[in-house]
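how would this look folded up:
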Amino acid sequence: MRKDVIKSLIAIKQSEIPFDVIERDVKLPINRKKIITVPGVRRCGKSTLMEITINNLVREGVPSKNILWLGFDDERLRMMSSEELDDVIVSYMEMFPDTPIKDVHIFFDEIQLIKDWEYFVLRVYKSYCKNIYICGSNATMLSTELSSALRGYPLEYETYPLSFNEYCRFKGITTDSYLEQDRARLKMTFEAYNQASAFPEIVLTSSKSEQLKLLHGYFDTMILKDLSEHYSISNTSVMRYFVKRIMANLTKPTSINAIYKDIKSQGLKVSKDDLYLWADYICDIFMFIRISKYDRSLIKEQKALDKYYCIDNGMRGAVLMPQSNDNGKNLENIVFMQLNRMRLPSDKITYYQGNCECDFVLQREDSVIQLIQVTWSMIDESTREREIKGLLEAASVTGCGNLVIVTKDEEDTFVREDKEINVIPAWKWLLQEEAVSF
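This is a model prediction of the structure:
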């Protein structure tokens, strides 16, 4: 009976090829003879990325019958054991006896729902097929856990909510036109993007009330499933408050100790060690991404406070209901997310803090390659001078001369203290093929 279900699910998915999906900027590799893993936050489009890959395979001439897709979130497969996973390969071979299994491209969605799934995937990779793609939406699909489970075999393609370029594509907005009306539309779209959610499902949902309902659902699932259930945290009310505190402190150095004192003052019980662990967990599930303070001394860097950037402005807005003065925070968060998308494995993003501050220090191996300030507007003279001073001080300390200020819509190039500073509108900066200049 189980094999009948598996065969039915494989056939249904094959019948849907090619999939009706909107292209993403990230492309998964084809024919790399590797286990391709797609980690990322819930609902960011990991399964869709695999469907796009299947479309590309078919365009390359791969027959649809050579595609084995199985989603393990079907309730009829939930009780499978790891030993019964062999039925997947047997079922496919019975369906297509003339197709060598080595020529098949295998896509497993939500396979983490089956206990000890990783041993099955390794066995299939070693014995049957070298083209395997896997993704899932809970904390057992973390980068560190995947690498450990699959013993170094996988190539990872971390996935995020939509970039601004992808957001425009989903909204049908032209990004490569120099016509004034198109540029005006781009600017308006950016202002919406700055406050909106970039989760694909939310972007394609027109009702504001439905968007909020979905975003609260995402947040609750991350709290209850990815954090509380996966890490066996019973104190969910304190966990929820802790996460909101991190969200509220977006773009600022965050003291876990200060949050601990605040929680303790309210008569709530939690240990400081637990909060430090929770800070790791919220980054592990991709709800936040953490950066450290720039310092030539690794010891001093590790002792300094970290900053936490949120995976999605829209989800943060739905949870906190922030005020209109969050435009600057949202912009800095967007810039960081774009930098994180575009960085190479050897790159490192930190922030500078001395007498003045600089939002982002971009390092490639041992060299600082760019310094970036982010501000909503530089019209106010005191704001302008603060941003410039922060850049110049960071440039003096790091020796970097590639200085950029990203704003809502101002554009300029000027020299200060023999250093050229480029001011660029966020919408234009986000659409550059490479946000980091070399």
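
Please make it C-alpha for all contacts and neighbour counts, starting now.
Noted.

now Leu68, what's its secondary structure?
strand (DSSP: H, G, I helix; E, B strand; the rest coil).

need the contact list for the spatially closest residue to it that is not a sequence neighbour.
Nearest non-adjacent residue to Leu68, counting by CA to CA, 6 or more residues apart in numbering: Ile106, 4.8 Å away. Neighbour list for Ile106: 67-69, 129, 131-133 [criterion: CA atoms under 8 Å, 6 or more residues apart in numbering].

Ile259 now?
Per CA under 8 Å, 6+ apart, neighbours of Ile259: 242, 245.

go on, Thr205?
Applying CA under 8 Å, 6+ apart to Thr205 gives the contacts Gln211.

I have a second one here; can you model it like the first so I can compare?
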Amino acid sequence: MKMILDHLIDDFHERPLPDLIPRDQFISRVPRKANVVIGMRRSGKTWFCYQQMKELLAQGIERERLLYLNFEDERLLPFAAADFQHILETYYRKFPGFKTRQCYLFLDEVQRIQGWDKFVRRVLDTEQLSVCITGSSSKLLSTEIATALRGRSLITEIFPFSFREFLGFNKVELKGTPRFGSKMRATLQHMMGIYSETGGFPEVQSLDDELRRQVLRNYLDVVILRDIVERHAISNVTALRTLIRHIMSAPATRFSVNKFYNTLKSQGTPCTKNNLYNYLDHLTDAFLVYQAPLHSRSVKARQV
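You can find the predicted model right below:
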């Protein structure tokens, strides 16, 4: 494993960072706290880490003081909890002078490895390392992070491109003033139409309509199967998919669990109300939906 880590460290330092569209989110670095980047699949979490690396390089930080490991790399398999120490040993053997200097450790999909949280806590306590973690929503939820790292984390949520970021991707430059002439207004209206159609996922921006729909359907299937069905051991997939279709067919509208329960009942689809409430929570955890409860002092009224 040490030899593999040695090669991966050299590969990272040799490989140029990719060109990217700057995201509007930012990371606040606090000593002895890990930065955790979460968000829906394919929303750009890893590329956001590349953005952080570029910002550090722009501040004069040497490239060798940055270390990035992707735990989905098959060369790291099998990786055991005891191998985490090999990361530190290999890195400091290559750069012994950095042992007493501030360095930056980026761990992508590290939640796949049992005992990752203990390693991160130890690093924060004993090393001059700033730690940034990214991971898929299926195994890295904000509530679990708080438990695993015991309050030693700062969470940044990454979304697909905002409209401003979408404009940047398409090289439409916005000036500082909020007022626009007729030409810019026409351009923005045109781009908003495209944005409403294509959405903000970075990977699909340059695809044709049919391929884009295929990729987005694949995103949805992966979220449903891996982040919801497998994670929560859901057996009533029919009711879950019916719920998702219903919500996505009428976004930003009022939704009643009671009414939807009666709809399922009339269709002969068995499902309890408690399960429907749980499904909604699972969809929220997977960043597929965001709930906006009704404004009411009554808890019962908010849970219609």
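
my read is the residue nearest to Leu68 of the first structure is in a strand, agree?
Yes - secondary structure of Ile106 of the first structure (three-state DSSP): part of a strand.

Show me what it lines up with in the second structure.
Ile106 of the first structure maps onto Leu105 of the second structure when the alignment is built from TM-score structural alignment.

Relative to Leu66 of the second structure, how far out is that match?
Here Leu105 of the second structure is placed at a distance of 6 Å from Leu66 of the second structure (CA to CA, to the nearest Å).

residue contacts, the residue positioned nearest the centre of the second structure?
Centroid check for the second structure by CA atoms, centre = their mean gives Gly39 as the closest residue, at 2.6 Å. Going by CA under 8 Å, 6+ apart, Gly39 of the second structure touches 45, 136-137, 157-159, 287.

Can you tell me which of those comes closest to Ser196 of the second structure?
Phe159 (15.3 Å; CA to CA).

what's the nearest residue to the closest one if we skip its chain neighbours?
Leaving aside its sequence neighbours, Phe159 of the second structure sits nearest to Ser43 (CA to CA, 6+ apart; 5.7 Å).

what about that neighbour, how many neighbours?
19 (other CA atoms under 10 Å).

residues touching it, list them.
Contacts of Ser43 of the second structure (CA under 8 Å, 6+ apart): 158-161, 201-202.

make it 10 Å
157-161, 200-203 (CA atoms under 10 Å, 6 or more residues apart in numbering).

Kindly list the longest helix within the first structure.
helix 381-398 (DSSP state H).

now that helix: which residue numbers in the second structure?
Going by TM-score structural alignment: helix 381-398 of the first structure matches no residues.

for that helix, packing partners?
strand 347-353, strand 357-364, strand 367-374, strand 403-407, strand 412-416, strand 419-425 (3 or more CA pairs under 10 Å, 6 or more residues apart in numbering; DSSP states H and E).

Where does the fifth one end up in the second structure?
Mapped onto the second structure using TM-score structural alignment, strand 412-416 of the first structure spans no residues at all.

from the middle of its chain, how far away would that strand be?
Here the centre of strand 412-416 of the first structure is set off from its chain's centre by 33 Å, with CA atoms, centre = their mean, to the nearest Å.

Give me the angle between it and helix 381-398.
Calculated by axes from the mean of the first three to the mean of the last three CA atoms, to 10 degrees, strand 412-416 of the first structure forms an angle of 60 degrees with helix 381-398.

same thing with the first one?
The directions of strand 347-353 of the first structure and helix 381-398 differ by 120 degrees, with the same axes, to 10 degrees as the criterion.

Helices of the stretch 101-250 of the first structure, residue ranges please.
With DSSP state H, counting those that start in this stretch as the criterion, the stretch 101-250 of the first structure has helices at 117-127, 143-149, 164-171, 180-195, 200-203, 208-221, 236-248.

Distance of the match of Ile106 of the first structure relative to Ile87 of the second structure?
Leu105 of the second structure is 10 Å from Ile87 of the second structure, by CA to CA.

Find residues that contact each of those two.
By CA under 10 Å, 6+ apart, the residues touching both Leu105 of the second structure and Ile87 are 67, 69.

Quickly find the element holding the spatially closest residue to Val243 of the first structure that is not a sequence neighbour.
Counting by CA to CA, 6+ apart, Ile282 is the residue found nearest to Val243 of the first structure once chain neighbours are left out, at 7.9 Å. In this assignment (DSSP states H and E), Ile282 of the first structure forms part of helix 272-284.

Wait, Ser82 of the first structure touches Leu122, no?
No - contact criterion CA atoms under 10 Å: Ser82 of the first structure and Leu122 do not qualify, at 11.9 Å.
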